[in-house]
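>>> test case, fold it:
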Amino acid sequence: MSRIQSDLDFSAQGKQTGFLRVPCPRNSSAWGVLMIPVVLIRNGEGPSVLLTAGQHGDEYEGPLALGELMRTLQAEQIQGEIMILPALNLPALQISTRLSPLDGKDMNRAFPGDPNGSPTQMLADYISRVLLPRADLVLDMHSGGQSLDFLPSVIMHRVPDARQYTATRSAFEAFGAPYGMVLAELDAVGMFDTYVEQQGKIFLSTELSGAGQVSREALAIAIAGVQRLLQHLGLLREPIVPPARGLWFCFYPC
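Predicted coordinates:
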């Protein structure tokens, strides 16, 4: 059973804002609690999407894009359910580091997590066991951080299941980034990607600029891409605006 608490009511309609409260005692705070922001928007029957960013604290476009979405999107605009966590690794975001300063862990190597582990492991477990089962699709947004600088790209994997691959490919195209990568990870152990796909879910990621700064161009691409993705899934009621066809690359063993 998870030690994380939340005041969200997953059966209620409308827009809720709140926190995941992660137990985090430490030298500076004996009864410390880590507050991870979360928004839940529900309106009737429809698909469910989990939108995440900030697994690495030096990657900024995703948190900013999802922060804009959680401020502006209202329940009457959607049909279905949207879960938004813009700052998964909040302690790292606060000091612009890739790894959590609380336990030194890379969150994107901590899945499926541990309910009795470190703060990073507990949060990964909560996402894996509480939020992910609700979702039909997961979008996990990344950038290059301090050490890398990417062309603005949407990313998918060549999953073996044909139906899962077809649905992922359709969502990949709908996001409409200027560049698309179909890849195989060099080190997939513990990745959020790996765990989501093993559950048969649709998974997309992004790499949006980086170099320790925010690109206005990449941020605009991120916001527009999320909107197109939600429209593609039937969650947003506005008509979809087709993107220009980008350049696609395949980084996959032959």
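>>> hey, let's count contacts and neighbours off CA atoms from now on
OK.
>>> ok, which stretches of the stretch 51-200 of the chain are strands?
Assignment of strands within the stretch 51-200 of the chain using DSSP state E, counting those that start in this stretch yields the ranges 80-85, 137-142, 149-157, 179-183.
>>> closest to Thr120 out of these?
Nearest to Thr120 among the strands of the stretch 51-200 of the chain is strand 80-85 (14.3 Å), distances taken as C-alpha to C-alpha.
>>> still on that earlier bit, redo the strands of the stretch 51-200 of the chain as CSV? Include distance to Arg109 and mean neighbour count.
Listed next are those as CSV, based on distance: least, C-alpha to C-alpha, whole Å; neighbours: other C-alpha atoms under 10 Å:
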stretch, distance to Arg109, mean neighbour count
strand 80-85, 18, 23
strand 137-142, 14, 24
strand 149-157, 17, 22
strand 179-183, 17, 19
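>>> one more to line up against the first:
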Amino acid sequence: MISYGPVSCDLDFGRDGVSAGNLYLDHSDDAHAATLVPVPVVVLRNGAGPTVLLTAGIHGDEYEGQIALRRLVHELPLGELTGRIILLPAVNAPAVRAAMRCSPLDGANMNRAFPGSAAGGPTAALAGFILDHLVPLADFVLDLHSGGATGLYCDQAFLCLAEDPVLRAKGIEAAAWLGCPVTYAIPADADYGDFDGAVLARGVSLLSSEFGGGALASPTSVGRAVAGLRRILHWAGVWHGDVAAPGTIYSVPAGRLLAPRAGLFEPLFEAGETVVAGALAGRLFDLDEPLRPPLDLRFPAGGIVVNRYRPALVPAGAILASLAEPRAPDAL
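The predicted structure follows:
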């Protein structure tokens, strides 16, 4: 039995074969008078070798990664493995079950809760258990995200550039093996509270990703995620299938298109599209004054639209599009 505050698990992570169980969160509130809230975990192990930790569902309304990990459990023969895969397909299980971005238990965003705290509430306790007990077992971590209810991403690797040159180089290499059309690279920040920065601060290599979104389960994005998972496992030395690295376009932030006020937004672009600075991005219509002329919004910079706001009804300050410009790998 291993534990971290109110979270415990009795699964044997060193056992050969296929093992399934739960992390159990001891939590009590109006809906859980006396409940151990389960968070599913699966371990595939075939002898000695590297360990890869695969995670999805840190945000509960992001589905492509959750489906891809469940598919992997059923589609990857144990005999083709050397080493161990630990899968957490619903990291923030309370949010997954409620179809919410943040946990219904405490309203917390798990991707702002790291490094965690045993006494900081249920979300922080789950984050701390994963960081203290599961991340140290891993040689590499791949975290799967998508746009959730309000975002839509072009399929991409999301690369946090570690200060450590070895970890940074490993992340850049992993992004090529994941094989998404685009890799979006930003500096890692250990103080932001996200999983990426916390894992890298522990000296473990990590790559994150964004596949689709919009509360959908895009067949294209799920298929691309499953194929990318297989390539990552091959690259890490855990799976021996015959695959190759297709490469990627590395990019860095170039600008964001914001909604200056609330309204109905008519976009004239799609996620993944390449646009030029000053081009018309869309029109923002007033909700209450139909005769008020729409506001033309133009791209503040050129580049690849790596994500867009999905609902037409937008609040003031909504990020309508994030733009990225290409970079050579050695310039990241």
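>>> re the thing from before, same list, the strands of the stretch 51-200 of the first structure, but as a markdown table with distance to Gly113 of the first structure please.
Output for the strands of the stretch 51-200 of the first structure, formatted as a markdown table (distance: least, C-alpha to C-alpha, whole Å):
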| stretch | distance to Gly113 of the first structure |
| --- | --- |
| strand 80-85 | 17 |
| strand 137-142 | 17 |
| strand 149-157 | 22 |
| strand 179-183 | 24 |
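>>> would you mind saying which of these lies nearest Leu208 of the first structure?
With respect to Leu208 of the first structure, and counting by C-alpha to C-alpha, the nearest of the strands of the stretch 51-200 of the first structure is strand 149-157 at 4.3 Å.
>>> among the strands of the stretch 51-200 of the first structure, which comes closest to Leu236 of the first structure?
With C-alpha to C-alpha as the measure, strand 80-85 is the member of the strands of the stretch 51-200 of the first structure nearest Leu236 of the first structure (8.8 Å).
>>> where does the closest one end up in the second structure?
When the second structure is aligned by TM-score structural alignment, the counterpart of strand 80-85 of the first structure is residues 83-88.
>>> buried set for the longest helix anywhere in the second structure?
If you go by DSSP state H, the second structure has its longest helix at helix 219-235. Buried residues in helix 219-235 of the second structure, counted by 16 or more other C-alpha atoms under 10 Å: 221-235.
>>> average distance between it and the first structure?
Comparison of helix 219-235 of the second structure with the first structure after fitting gives an average deviation of 0.5 Å (mean C-alpha distance after the TM-score superposition for the first structure).
>>> next, the angle from that helix to strand 140-145.
Helix 219-235 of the second structure and strand 140-145 are oriented at 170 degrees to each other (axes from the mean of the first three to the mean of the last three C-alpha atoms, to 10 degrees).
>>> ok, then the element right after helix 219-235 of the second structure?
Secondary structure here is assigned by DSSP states H and E; on that basis, the next helix or strand after helix 219-235 of the second structure toward the C-terminus is strand 249-258.
>>> ok, residues contacting stretch 28-46 of the second structure?
When contacts are defined by C-alpha atoms under 8 Å, 6 or more residues apart in numbering, stretch 28-46 of the second structure is touched by residues 13-27, 73, 78-79, 81-94, 105.
>>> just the buried ones among those residues, please.
Applying 16+ other C-alpha under 10 Å to these, the neighbour count classes 13, 16, 19, 22-27, 73, 78, 81-94, 105 as buried.
>>> picking up where we left off before, the match of strand 80-85 of the first structure vs the first structure, average distance?
Superposing on the first structure and averaging over aligned pairs (mean C-alpha distance after the TM-score superposition for the first structure), stretch 83-88 of the second structure comes out at 0.6 Å.
>>> ok, back up a step: between the buried residues of helix 219-235 of the second structure, which sits nearest Thr51 of the second structure?
Closest approach between the buried residues of helix 219-235 of the second structure and Thr51 of the second structure, by C-alpha to C-alpha: Leu233, at 9.5 Å.
>>> translate that closest one into the numbering of the first structure.
Residue correspondence, TM-score structural alignment: Leu233 of the second structure in this structure matches Leu230 in the first structure.
>>> quick one: contacts for its match?
With contact set as C-alpha under 8 Å, 6+ apart, Leu230 of the first structure has these partners: Leu236.
>>> in the first structure, what residues pair with stretch 156-173 of the second structure?
Using TM-score structural alignment, the residues of the first structure aligned to stretch 156-173 of the second structure are 153-170.
>>> which positions in the matching stretch come out as buried?
Of the residues in stretch 153-170 of the first structure, 153-159, 164-165, 168-169 count as buried by neighbour count, 16+ other C-alpha under 10 Å.
>>> wait, which of the residues you listed is closest to Glu207 of the first structure?
Closest to Glu207 of the first structure out of those is Ser153 (5.3 Å), distances taken as C-alpha to C-alpha.
>>> what residue in the second structure is paired with Arg42 of the first structure?
Matched to the second structure by TM-score structural alignment, Arg42 of the first structure sits across from Arg45.
>>> what's the average distance of the helix or strand encompassing its match to the first structure?
Assignment of secondary structure by DSSP H and E places Arg45 of the second structure within strand 32-46. Its matched residues in the first structure lie on average 1.0 Å from strand 32-46 of the second structure after superposition (mean C-alpha distance after the TM-score superposition for the first structure).
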